[in-house]
Structure formats: C-alpha cells, structure tokens
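Q: pasted the sequence and its predicted model underneath.
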Amino acid sequence: MSTNSPDTVAQRNWFTRFLDVVEWLGNLLPHPVTLFAALAVAMVFVSGLFGWLGVGVTDPRPGADGATIEAVSLLNAEGLRMIFGNLVSNFVNFAPLGVVLVAMLGVGVAEKSGLLSALVRGIVLNAPRHLVTVALVFAGVLSNTASEMGYVVLVPLGGAIFLALGRHPLAGMAAAFAGVSGGYSANLLLGTIDPLLAGITTEAAQLIDPDYEVFATANWFFMIGSTFMITAVGSLVTIFIVEPKLGAYDDSRADPHVLDDSKMTPLKSEERRGLLMAALAMLGVIGLILVLVLPETGVLRDPAAAGEGFLASSTPFFRSIVAWIFVFFLATGIAYGRTVGTIRNDRDVIDGMASAIATLGLYIVLVFFAAQFVAFFGWTNLGLITAITGADFLQAIGLTGPLVFFFFIIMCGIVNLSLGSASAQWAVTAPIFVPMLMIIGYSPEVIQGAYRIGDSTTNIITPMMSYFGLILAWATRYDKNFGIGTLIATMLPYSIFYFICWTVFFFIWVFGLGLPVGPGSPTYYQAP
C-alpha cells in the first residue's frame, strides 16, 4: 500500500481546511526581523499616545507605598535622545547575545570535528532492531544540544534507517523529526537554547525585580525528566499511529537515487576511537568541575553563602555555566577531531568556531531589533502596566492557581504556529507574561519551563518553523507527491500527544510532586 497522497489528505474534513487557514495566516506575518523592527517603531508611537493620555496603574510591589506607574512617552525630545543614545548599548548588553555566541564557539568545534554526527549515528545504529524507534527519538532529543545538527543529519538518517530495515522511511523521518523538534526543550545536556532563553527571561523578570537572575540551568531537572517522557510518547505514536497510517512503503514514487544513497554509514574504527577519546575528555572536564565546585573552599563556590547549602553557595558555578558549555564542547570536539584526523591544528579549531558564528548572521540581525524592542518596552513602563493589569484581571476572575499554566501553555503553542523561532517568540511574550505571573506568585524559572512546552509541541506542525521546508524536501525524495498537508497530518498525532502528556507531566512534576524545575529554581516567587 502506498503512502497517502496530498490529494487524499486534501479530501479530508474540516481539520485539513483548518490547517490551510493556519498556514495562510502564518504566511501573512512578516519576517521576524521585520516584525521586531515594526514592534520597536510601534512602541515609540504607542508610548506617545499612552503618555499623552496619562495611562497608569498602582504599583503593587512591596515598598512601593501605593505609588503610580505611569506610561513614559518616547515620542518627545527626551525619548528620542534615549533611543539614539542607547541604540548600541541596547544591542551589546542584550543578555542572550553574548551567551549564545560563546556557547556556539564550542559547539562549532564539536560539529566540525564530526563528533556530533558520529555520536548520533552511534546511538541509533547500535540499538537493537526492536529499539531502533526508541533510539531514533532519543537521539533526536539529544541532538538539539546543537540545534541544526538534528535537522540536517538525523532526520534524513531516520528515513534511511527505516528503509534499510524494511519499514516506511517517512515513519523514520517522522520519529526523528518528533524527537529533534517536538522535543526541542527536553534534553540530558544543556544546549545553546538554554542560555538564550534564560537571558530573555532575566530581562523580563527584572521589570519586576531588578536584581533577579535566571541561569541557563533554570529548567535542567525538568528537561532531564522530560527527555524520557518525550522518548516514550514519540516511540509509541510512531509504532501505533504513524506507521499503521502510512502502511507498507511503495517505492515507485521515490527518487531512484535515494534508494541507493544510504546515509546509514556504520561507525568506522577510528570514529569509535574518537568517541572513546571524547568520552575521556568529557570525564576530564567533569572532574575539573567537581574539583572546583564540591569542596567547601572550591573556586566556584561562594564563601559568603557557605552555610546556606550547596545550591546557594554554588551560584558562581551556575553563573559560569555558559563558559563550561564552551569548554565541554571544545575539549570533546578537539579530542575526537585529533583522533580521527578532522582537526589537525589550531586553524581547524578556529575554522570550526568561525563556521559556527557564520551560521548566526541572521540571529545577530534579529537580536539587534529584538533588543531595541525589549529596551523600549521597559523604558515606557508599558510592560509593567500590562503585567499589573493582566495580574489584576487574573485575580479578579480567580485564575491565580496552577490552572493558569494550562491556558498559558495553550497560548504559547498557538503563537508558535505563526512565529516559529523560540527566541523571537519568547522575546515578544516574556516581557508581558513573566512579570504578570510573577506578580501572582510564580517564579520566572517555572514560567519559562511552561513556555518551552507550548513552544516545542507545535514546532512540528507549523510551516513557519525554519526547518519545515527542509524536512519537506527530504520527504519528497521518498514520495514525490508528499506535500505540506501530508507532512502536517503525519506530525499532528505527535503534537497532540506531546501537548497532553507534557502538560500533565509539568503539573505532576511542579505542583503534584513539588519538584524544582532546575537546580536552585524555586516554584514560587517571593518579592524581596
């Protein structure tokens, strides 16, 4: 039986038409860079209007003594001086910029050396046949440590693996895609997205508490637990829903070359030695961290907080976590590359770093305009006014308990359908929802954890996701009639079950068991 064609999918009921409407609406949005530029300009005019109207709210924060927070206009001489005088500082001081650049320097070396590709192939190809699906989803989750690598390596590899095993290749691609993108915020390791989101959350939290800092490890515990849940759900959906729906594979629609072009290359002996050396380098880095953190007098311990417990006294380590991400990938990448011959000298290391930074050109442009918008939003007090007004509304309708996160996750998932970039979406929503939910008592770390669920679960069904077109291109190699509607219909079961199971998992983890979402991450916010 052949795969479902776009024509067959198109004849389905209202749901396909709904997806067409979502795609059409998403295509109406401008590029994220244009969107942030427009928002920044709009903020100037909106602040002028609200300042002229004298919009303000009573400050509910402790010590405010009933003071009024008024909208500040940027549409005047003083406001324009602030805008032009701080254009550069807004950009260079934007918290996510530096941490992402530093982390990517190390990741770039690991990617250039071939370590990341070999690690993924080693996990998937060495798994027992009946556990291949589990290994594929699990490897997809781990691959998002280096974001793009999963999309460009693992997803096509999933199709080749399933084809070689006599299973439907599109099911293999779907399983890998579900792990890489649907499980984007689950992982055993910290990746480049963690310091990026933490930086944006810090900027938003400081609208309420100027001294509040969110670390890259903010959601680490919850991410580790989510990894196994996402792997289990993705594997079950593949086996019991997606594969039966696709049926037996009909290769008559495939590109003839793809049937002979297997990407499932077994690890060579030198690659195995490289992985062993990378593992030894990893143990060396971990050992160094333990020496610097575990002793009471450790360099990365805070002497002033010696009697307040390990987490409190380890604040210097958590502040330096981005540097350790850099060191981790740099050390393991060099160890692997030197063994297999992909890194022969310092120039190769530098080339790896440079190539990683080169891929961030669009991100840097995006950050420039996002930083201006976030700064303008803070200067005008519109973020605080919106947050306090929203918090008052939630309190008025009695929606201040944990149930508020259910609606928050849904909202994030819906927004993600049209704004597929995790950082772009969070830069827009965090200045509103982080302060709002902080005011009613929840910590920025928990708020960020809930956001990541909504952001991840709809990645795999929105054409606005930056790699959606790439996945579609790979799929058409196995079925030339495979279209956007078919891809969305194939991935929709993952999205639905991820949303349900991950949301339930969040409520059990945070409010049922009372577990912290990360080291030193409180569930509730208490104003100083």
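A: Looks like it arrived, so ask away.

Q: from here on, just use CA atoms for contacts and neighbour counts.
A: OK.

Q: does Leu382 touch Ala71 like I think?
A: Yes - taking contact to mean Cα atoms under 8 Å, the distance of 6.1 Å between Leu382 and Ala71 places them in contact.

Q: shared neighbours of these two, anything?
A: Overlap between the contact sets of Leu382 and Ala71, as judged by Cα atoms under 8 Å, 6 or more residues apart in numbering, is given by Ser47.

Q: report how many residues lie close to Ser262.
A: The criterion is other Cα atoms under 10 Å. On that basis, Ser262 has 15 neighbouring residues.

Q: return the set of buried residues in the helix or strand encompassing Cys412.
A: Cys412 is part of helix 404-418 when elements are defined by DSSP states H and E. Buried residues in helix 404-418, counting neighbours by 16 or more other Cα atoms under 10 Å, are found at Phe405, Phe408, Ile409, Ile410, Cys412, Gly413, Ile414, Val415, Asn416, Leu417, Ser418.

Q: which helices and strands does the next helix or strand along the chain from it pack with?
A: If you walk from helix 404-418 toward the C-terminus, the next helix or strand you reach (DSSP H and E) is helix 422-439. Secondary-structure packing of helix 422-439 (3 or more Cα pairs under 8 Å, 6 or more residues apart in numbering; DSSP states H and E): helix 193-205, helix 361-379, helix 382-396, helix 404-418, helix 444-457.

Q: try this one next to it:
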Amino acid sequence: MEQSQKNGFVMRALNGIERVGNKLPHPVTLFFIFAAIVVVLSAVFSAIGVSVEDPVNEGETIAVKNLLNAEGILYLFESAVTNFTDFAPLGTVLVTMLGIGIAERSGLISAALRGLVTSVPRTLMTAALVFGGVMSSMAADAGYVVLTPLGAVLFAGLGRHPLAGLAAAFAGVSGGYSANLLLTSLDPLLGGMTQDAAAIISPDYAEGINYAMNFYFMFASVFLLTILGTWVTDKIVEPRLGTYKGSVNEDVNYLRPQEKKGLWGALIAFLLTLIGIALLVIPSWGPLRAGEANIIDAPFLNTLVPVILIVFFIPGLVYGLLTKEIKNDKDVADQLSETMATMGSYIVLAFAAAQFVSYFNESNLGTVLAVRGAAFIDATGFTGVPLILTFVVVSGFINLFIGSASAKWAIMAPVFVPMMMLSGYSPEFTQLVYRIADSTTNVISPLMPYFAIVIAFAQKYDKKVGIGTLVSTMLPYSIVFSLGWVVMMLIWMWIGLPIGPGTPIEYP
C-alpha cells in the first residue's frame, strides 16, 4: 500500500510537470514575450528613477534606460538586424555544425559509436555504453538514435536485461551531455551567451573569454561519469529490473568491412589533422601562436570555431569517400545543405533570443538586477558553496520544464552570470555549474525532446513502459551523477585548478 502511494505520488508529480511544461509557449514565443516584458519594465523603472552604483566605475551610477520613449523606440527598429547578426552563438554554432554535419551525415559518428561498443570485452560492455553515450554529444542526434537502441540489443544478446543496456546508453547520452574529450558545438553555443552576459559587468573581461573555458573540467568529467554510470547500471538498475523474460531477439548491427576501412582512414586523417594544427600552434613561429610565450595567450584559443570545423570535417570527408557515402563535391555540398536545413529552428530561436538579450543589456536592467541581486546575497550571507548548490538546484528545476539547453541559458545567463560575477565567481565557472545541473536532470525530464523516443525504444521489450517507468529507472543515474559531479566540482574548487585554458574559478 505504501509503495503504491509512493508510485502514485511520483506519477502525479510527473504528470503535473508534463502538464505545466506543455502549457508553456514555444521557446521562440517565450523569448518574444520576455523581450516585450523587458521593454515595458524599462519604461516603468525608468519613470520611477531606479538606478544603482556602477560596479566598475566608482562614484558613478547606472540608471534604467527607457526603451519606450522616442529614442528607445528608434533603437528597437535600428538594432533589430544587428542584434541578430551580432548574436555571438549564431555564427559560431552554424560554422561548427558544418564540420560536425559532414562527420554525422557521412556515417562516421554512427560507425564510430557502433564500433566502440561492439568491440569491447563482455566485462566492459556497460562502461563502453556509458562512455560512448557521453562522447556522442559530438552530434546530438546520433547518441539517442543509434546508441540507445543499440545498448538494448547488445545487452539482450549477452543474456542481460535489454532495458538496463538502454538505460546505460541513455544515461551517458543525456546525463553526460555536457562532458566530452573534445570540444563540441555546445561549447561555442553556450560560450557566446556567456560572453554577452559577462559584458553587462565587464566588456573587457568578456572579450578575453574563450570557448574552451570548461574544457579541462569536462574532459575529466567523462571518466567520472563513465565510472558512476557503470556502477549505477550494474549495482542498482539491472538488479532492480531482474531477469528479462521477454522473447525479443535481434541481430547486432556489427561494422561491415567497408565501414572498418572508413574508420581507419578517418582515424589517420584525424591524427594528421591534429598534427597539422599542432604545427600552427606549438612552434613559436606558428601563425596561431603569433610569437606568444604562452599558448594560453596566443590567438589559438580565439580560433577554436574553425579548428572544430576542420577537426570534424576532414575525417568525416575521408570516411565518406572510403565508404562511398561521398562520391563527389556535389555530395559534400548536399550534406552541408542538409545540415544547415536542420538548423532552421535554431536560427529562428537565435533571432528571438538575440532581441531579448540586447534589450536586457541596452535597458541596463541586467546591470541593475545583478547589482541588486548581489547586494541581497551579500546581505543575507548566502554565499560560497550554499550559493553554488542553490544555483544547481534552480537550474535543474528549470530544466524539467524547458528542455532546450540553449533556450534556458539564453534566459538565465543575463541574470545569473552578472550576479555571480559580483559575488566573486567567474562567468566561465557559472556556465560550468549550469552545465552540470542541465545535464544531470535531462534523463528525468519528460519534456526533454528525445524522452518519448527512448520510451518507444523501451516498449519494444516491455509494452508496459511509460513515463513513470523510465523516470524511476533513470532517477538513480540523475541522483548519483548530480552528487558525484558536484563533489568533483567542489574538490576542483578547493584545489584551485583552472577549469579551462587560462580560466579561473573566481572573478577578480
């Protein structure tokens, strides 16, 4: 009876989250609504004379600027195009996706994931699935579409419960979305918004932010999440599921000889590409070193977007040529066009988000809110670890209702980045905390775009699987990932390690 009540409460809570989330407007509409609210609030707060002391220039004040007077309305019309074209994440994401798109559409990423998880010993199968899932964030769709069903097939073939394999892959793909051994399109996507938000307090500091700001920490996180995901699968999830008594039998989609040939060619191309980039960066005469004594101070870190493009494009092209997925330049152009076609919704979202962010900055509401918020935090003494943990909880809670990582950060960054800067934490660190909270709650968010697809995969093995079943299965991953990742972050802070190249935790 008690267990039934608990299950009923969980289902009611999940249904409530789903109902509220489904009633929210589309993210594009949401940003236009927020932009309109900012315009109205700018007029109200300007009329009553709201202002704060300038946190940078001592003795000066910053007042809210009215966007509904003649000068403000002129700004709204004159800036509409430049707000969009100057929106930092727009160009960076589109450029990186050109390279990643070739690697994905030529079949390289899919083949690499299948090759990884089908070639490891039986004892390492769980770890391989989780690791492959984490690494699949190089191309967002590949992990969900390829690895999640493959995990179920592989576990079934080994006589293990297929839903445990599905859960392990899903945990890596979604719960470890922010971690990777390489820079992915997520880094410039979130990094551009962080730069814009940091400019509210210090434009000079914002200019020095590089897109690899979280790389060291996220690199190490891959191994932590692989260990944690393996432990949760083997010690909690699979024992709870018990012995699989279904009759679904499937053949594993092993790599064909042509695909293996393509992977070897892509690996050689990848290594040669890295050597070529190293020659541009490491020697003092390297164009991307520009004679700087320290690589961190070199222009290289400001050129990461085209570097990511090249690192993915060349191996993807070689793989496509060797497997005959790419036969000529027309095929390359077609695959690039198909990639850009899938970015249409992102471009529309970027236009709406750019207007909101620009209005927020131009009206000075961002600065005023940051200064007032930081003063309130200081007055309550709610700083340090409690402040960071609260931010994790808030970000994770919002993720249950808004699935898009970029949409959430576009809303949250202009508020929390300046506030955390005035509380002594760097914009780069604030972004890192957000990425932890966003990733670890993905696997229990019914509104996450691929949640329904994963349920469909699971129902192939158990027709009774629904939202409650999947959430209860994934909840241990979410809890353990959150605790483990936060503890790792706190230890990182305590030691004082940089979280990325030239990236501090504290804001001076």
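A: That came through, no problem. None of the values given here were measured: they were computed from a predicted structure.

Q: could I get the TM-score for this pair?
A: A TM-score of 0.96 describes the superposed chains when it is computed by TM-score structural alignment, normalised by the length of the second structure; 504 aligned residues with a Cα RMSD of 1.5 Å.

Q: would you turn the helices and strands packed on helix 422-439 of the first structure into a markdown table with distance to Gly182 of the first structure?
A: Putting those into a markdown table (distance: least, Cα to Cα, whole Å) gives the following:
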| stretch | distance to Gly182 of the first structure |
| --- | --- |
| helix 193-205 | 14 |
| helix 361-379 | 21 |
| helix 382-396 | 29 |
| helix 404-418 | 11 |
| helix 444-457 | 5 |
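
Q: between those, which one is closest to Ile286 of the first structure.
A: When these are ranked by distance to Ile286 of the first structure, counting by Cα to Cα, first place goes to helix 193-205 at 19.3 Å.

Q: and the helix or strand following the closest one against the second structure, how far off on average?
A: Using DSSP H and E, the helix or strand that follows helix 193-205 of the first structure in sequence is helix 220-237. Following superposition, helix 220-237 of the first structure is found to deviate from the second structure by 0.6 Å on average (mean Cα distance after the TM-score superposition for the first structure).

Q: could you tell me where helix 220-237 of the first structure falls in the second structure?
A: Aligned by TM-score structural alignment, helix 220-237 of the first structure falls on residues 215-232 of the second structure.

Q: again with stretch 184-204 of the first structure
A: Counterpart in the second structure of stretch 184-204 of the first structure, with TM-score structural alignment as the criterion, is residues 177-197.

Q: quick one: end-to-end distance for the matching stretch.
A: Between the start and the finish of stretch 177-197 of the second structure there is a gap of 23 Å, counting by Cα to Cα, to the nearest Å.

Q: what residue of the first structure matches up with Val28 of the second structure?
A: For Val28 of the second structure, the equivalent position in the first structure is taken to be Val33, counting by TM-score structural alignment.

Q: all the strands of the second structure, residue numbers only.
A: Taking DSSP state E to define them, one finds strands in the second structure at 51-53, 61-63.

Q: buried deepest among these, which one?
A: Comparing those by mean neighbour count (mean count of other Cα atoms under 10 Å), strand 51-53 comes out on top with a mean of 18.

Q: how far does it sit from the chain's center?
A: Relative to its chain's centre, strand 51-53 of the second structure lies at 34 Å (Cα atoms, centre = their mean, to the nearest Å).

Q: average offset of it relative to the first structure?
A: Strand 51-53 of the second structure differs from its equivalent in the first structure by a mean of 1.2 Å after superposition (mean Cα distance after the TM-score superposition for the first structure).

Q: which bit of the first structure covers that strand?
A: Per TM-score structural alignment, the counterpart of strand 51-53 of the second structure in the first structure is residues 56-58.

Q: repeat that for stretch 80-97 of the second structure.
A: Applying TM-score structural alignment, one finds that stretch 80-97 of the second structure aligns to the residue range 87-104 of the first structure.

Q: can you check stretch 325-334 of the second structure too?
A: Residues 342-351 of the first structure are where stretch 325-334 of the second structure lands when matched by TM-score structural alignment.

Q: mind listing what's buried along the matching stretch?
A: Applying a neighbour-count criterion of 16+ other Cα under 10 Å, the buried positions in stretch 342-351 of the first structure are Thr342, Ile343, Asp348, Val349.

Q: re the thing from before, of all the helices and strands packed on helix 422-439 of the first structure, which one comes closest to Gly307 of the first structure?
A: That would be, of those and by Cα to Cα, helix 444-457, which comes in at 24.1 Å.

Q: how far apart are that closest one and its match in the second structure?
A: Looks like 0.7 Å for helix 444-457 of the first structure (mean Cα distance after the TM-score superposition for the first structure).

Q: can you tell me what sits against that helix?
A: So helix 444-457 of the first structure is in contact with 181-185, 197, 201-202, 205, 214, 218-219, 222, 405, 408-414, 416, 422, 434, 437-438, 494-496, 498-499, 502-503, 506, 517-518, 521-523, 525, going by Cα under 8 Å, 6+ apart.
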